[in-house]
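Participant: predicted model, plus sequence, below.
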Amino acid sequence: MIQEEFIDMIEIQPVVPEDIPEIMKLVSECWKDYFADTSEALLYAACGMIVRNNYLEPDLSFKAIENGKIAAIVFAGTADSVSNPEKFYEDRLSVLEKGEGEWLKTQRAYHIKADTECKKLLDDTTFKLALFMSTVKGSGRLLLDHLIGILQEKGYKRMALWTDTSCSYDYYPSHGFTQQSSLKIPEYSTPDEDYVLMTFTKEI
């Protein structure tokens, strides 16, 4: 149970475009080990694309503020939602080294493939949980409950998401999610290990 004193310390606000740089820093902290052998420029580009690709609906994107800093964020979307990361994408391609630019192109193609797979699950009662992360224990739960409450009022009954084997995907089956699909991604797979894209749903 989240203590009442903690709840009083957290303020939930909508995410605005001006928050994107700070959110990118949070995402970069999460992914910095994965990009340990690459440049800061590629880390910036990759994390910027993660954030911008998933910023689908300003009305369904929220941040938890603790002591003036973002402690958690959640982005959601519906079947009709679209993002617009293209300007950032083209800007980054223009400054990256050739090999890193090719990596970013592969990432972009993968995001499109993953989003298309997840979109198959969306309808008038199923929304997409696009991006969710927390740096302060308990703040993410508050934020997700806030989002779910809003979507329940709009008639939504379940959430859908995609994840893959680069993430802690085992979390979802153990927390009430049902796997809906599994797709091998050849461009990220190796002879020793398949890289797998998965979609999940959960009733809310």
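Facilitator: Thanks, I have the structure now.

Participant: from here on, contacts and neighbour counts on C-alpha atoms
Facilitator: Fine.

Participant: could I get the contacting residues of the residue nearest the centre of the chain?
Facilitator: Note on the chain: the residue nearest the mean C-alpha position is Leu131, at 2.2 Å, using CA atoms, centre = their mean. Residues in contact with Leu131 (CA atoms under 8 Å, 6 or more residues apart in numbering) are 51, 54, 73-76.

Participant: burial count for Met9?
Facilitator: 12 (other CA atoms under 10 Å).

Participant: over to Gly68?
Facilitator: 9.

Participant: do you know how far it is from Ile10?
Facilitator: 10 Å (CA to CA, to the nearest Å).

Participant: ditto for Thr163
Facilitator: Note on Thr163: its distance to Ile10, by CA to CA, is 28 Å.

Participant: in terms of neighbours, single out the busier of these two.
Facilitator: Neighbour count, other CA under 10 Å: between Thr163 and Ile10, Ile10 has more, with 21 against 18.

Participant: looking at this protein, which helix is longest?
Facilitator: The residue-count maximum for a helix in the chain (DSSP state H) belongs to helix 98-119.

Participant: on contacts alone, who are the packing partners of that helix?
Facilitator: helix 40-54, helix 86-93, strand 158-164, strand 196-203 (3 or more CA pairs under 8 Å, 6 or more residues apart in numbering; DSSP states H and E).

Participant: apply 7 Å and report the result again.
Facilitator: strand 158-164 (3 or more CA pairs under 7 Å, 6 or more residues apart in numbering; DSSP states H and E).

Participant: just how off-centre is the strand it packs on within its chain?
Facilitator: 10 Å (CA atoms, centre = their mean, to the nearest Å).

Participant: got the angle for that strand vs strand 196-203?
Facilitator: If you take axes from the mean of the first three to the mean of the last three CA atoms, to 10 degrees, strand 158-164 sits at 160 degrees to strand 196-203.

Participant: list the buried residues for strand 158-164?
Facilitator: For strand 158-164, burial by neighbour count (16 or more other CA atoms under 10 Å) applies to 158-164.

Participant: would you reformat these as JSON lines and include distance to Trp103?
Facilitator: Formatted as JSON lines, the buried residues of strand 158-164 follow (distance: CA to CA, whole Å):
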{"residue": "Arg158", "distance to Trp103": "34"}
{"residue": "Met159", "distance to Trp103": "30"}
{"residue": "Ala160", "distance to Trp103": "27"}
{"residue": "Leu161", "distance to Trp103": "24"}
{"residue": "Trp162", "distance to Trp103": "21"}
{"residue": "Thr163", "distance to Trp103": "19"}
{"residue": "Asp164", "distance to Trp103": "17"}
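
Participant: adding another structure so you can compare the two:
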Amino acid sequence: MQLEPFNFENIPLLVDVVEPLWCPSVGSSEFKRFNVEYIVRNNIWENDYRFQLMGGSEVEGAGARGGILSAAFFARKGDKCSVEEWFARESQRFPEEWLTASAMSKTFLTLMDERTLSLMNDDDIKLSLFISRKPGAGSQILDQACNHLRDEGWKNLYLWTDCECNWQWYFNHGFTLVKEDIYEPFNSEDEDYKTYIFKRKL
């Protein structure tokens, strides 16, 4: 399995994985997929720390694009994301009332990125997103990417996640919980919506 720069043509394959988990409650099926792609693209930064792990063409579901097992995206302090250009172009076909869901996603993502980046030093780096299309490939891309980052001199890896994800996974993979908060806009009557920031030495 080979680590290589991420190919943007593979974004639809990543959306396929997370669409059932991140789908908004409003809009058509086309809009719901658009909103999930918006979330994915919000985690892809303008830098050289965008990776995919490739296997053979026999990977189940790889299709014509072939072989992508997982992807991982990282951000340094000061990096920019150009997703708003894509959003301005692609969102025009949807009504404004549906786009409220996209605005809520953006507000949450921006806040959590800012909270995480504020804890980092200039020689730390943030894992923005990793998605696996095959069991075990998420751990493998993290291991390979972290080796690459360590060789470049990065000191610590940070990330944030929330209670809707398998946040306990990070305890078993060398991460330490450094901050826990509640994001009140997403609270339900029965449960607080918790967010978590983790750190791991590279």
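Facilitator: Ah, there it is. Predicted model only: the values in this text are computed from it and were never measured.

Participant: thinking again about what came up before, how about the contacts of Leu131 of the first structure in TSV, adding distance to Thr201 of the first structure and neighbour count?
Facilitator: Putting the contacts of Leu131 of the first structure into TSV (distance: CA to CA, whole Å; neighbours: other CA atoms under 10 Å) gives the following:
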residue	distance to Thr201 of the first structure	neighbour count
Val51	21	20
Asn54	17	25
Ile73	20	25
Val74	17	24
Phe75	16	25
Ala76	14	27
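
Participant: got TSV for those, with distance to Lys87 of the first structure too?
Facilitator: What follows is the contacts of Leu131 of the first structure, written out as TSV (distance: CA to CA, whole Å):
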residue	distance to Lys87 of the first structure
Val51	13
Asn54	15
Ile73	23
Val74	23
Phe75	20
Ala76	21
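
Participant: what's the matching residue for the residue nearest to the centre of the first structure over in the second structure?
Facilitator: In the second structure, the residue matched to Leu131 of the first structure (TM-score structural alignment) is Leu129.

Participant: next, the angle from the host helix or strand of its match to helix 29-42.
Facilitator: In this structure, Leu129 of the second structure sits in strand 124-132 according to DSSP states H and E. Here the directions of strand 124-132 of the second structure and helix 29-42 differ by 150 degrees (the same axes, to 10 degrees).

Participant: average offset between the next helix or strand along the chain from strand 124-132 of the second structure and the first structure?
Facilitator: Per DSSP H and E, strand 124-132 of the second structure leads on to helix 137-152 as the next helix or strand towards the C-terminus. In the superposition with the first structure, the average deviation recorded for helix 137-152 of the second structure is 1.8 Å (mean CA distance after the TM-score superposition for the first structure).

Participant: now check the first structure for the residue matching Ala145 of the second structure.
Facilitator: Using TM-score structural alignment, Ala145 of the second structure lines up with Leu147 in the first structure.

Participant: contact partners for that match?
Facilitator: The contact partners of Leu147 of the first structure, by CA atoms under 7 Å, 6 or more residues apart in numbering, come to Leu60.

Participant: same check on Phe130 of the second structure?
Facilitator: Shown in contact with Phe130 of the second structure (CA under 7 Å, 6+ apart): 71-73, 138.

Participant: name the nearest of the contacts of Leu131 of the first structure relative to Asn84 of the first structure.
Facilitator: Nearest to Asn84 of the first structure, judged by CA to CA, of the contacts of Leu131 of the first structure is Asn54 at 9.1 Å.

Participant: I figured the closest one was touching Asp115, is that so?
Facilitator: No. Using CA atoms under 7 Å, Asn54 of the first structure is not in contact with Asp115; the gap is 9.3 Å.

Participant: what's the match for Ile39 of the second structure in the first structure?
Facilitator: Match for Ile39 of the second structure (TM-score structural alignment): Ile50.

Participant: please apply the same query to Lys155 of the second structure.
Facilitator: Per TM-score structural alignment, Lys155 of the second structure is aligned with Lys157.

Participant: ok, that match - how many residues close by?
Facilitator: Here the number of neighbours of Lys157 of the first structure (other CA under 10 Å) works out to 16.

Participant: swap in the one 10 residues further on?
Facilitator: Residue neighbour count, defined by other CA under 10 Å, stands at 8 for Cys167 of the first structure.

Participant: swap in Asp48 of the second structure?
Facilitator: Neighbour count for Asp48 of the second structure, taken as other CA under 10 Å: 11.

Participant: before we move on, back to that, quick one: average offset of the strand holding Leu129 of the second structure versus the first structure, please.
Facilitator: In this overlay with the first structure, the average offset of strand 124-132 of the second structure from its partner residues is 0.9 Å by mean CA distance after the TM-score superposition for the first structure.

Participant: that strand: how far from the chain's middle?
Facilitator: Offset of strand 124-132 of the second structure from its chain centre (CA atoms, centre = their mean): 6 Å.

Participant: taking helix 96-118 as reference, get the angle to that strand.
Facilitator: Using the same axes, to 10 degrees: strand 124-132 of the second structure against helix 96-118 is 130 degrees.

Participant: so which strand or helix has Lys77 of the second structure?
Facilitator: Per DSSP H and E, there is no helix or strand for Lys77 of the second structure.

Participant: in space, what's closest to the corresponding residue of the first structure for it - neighbours in sequence excluded?
Facilitator: Aligned counterpart of Lys77 of the second structure in the first structure: Ala79 (TM-score structural alignment). With sequence-adjacent residues excluded and distances taken as CA to CA, 6 or more residues apart in numbering, Ala79 of the first structure is closest to Leu122, at 5.2 Å.
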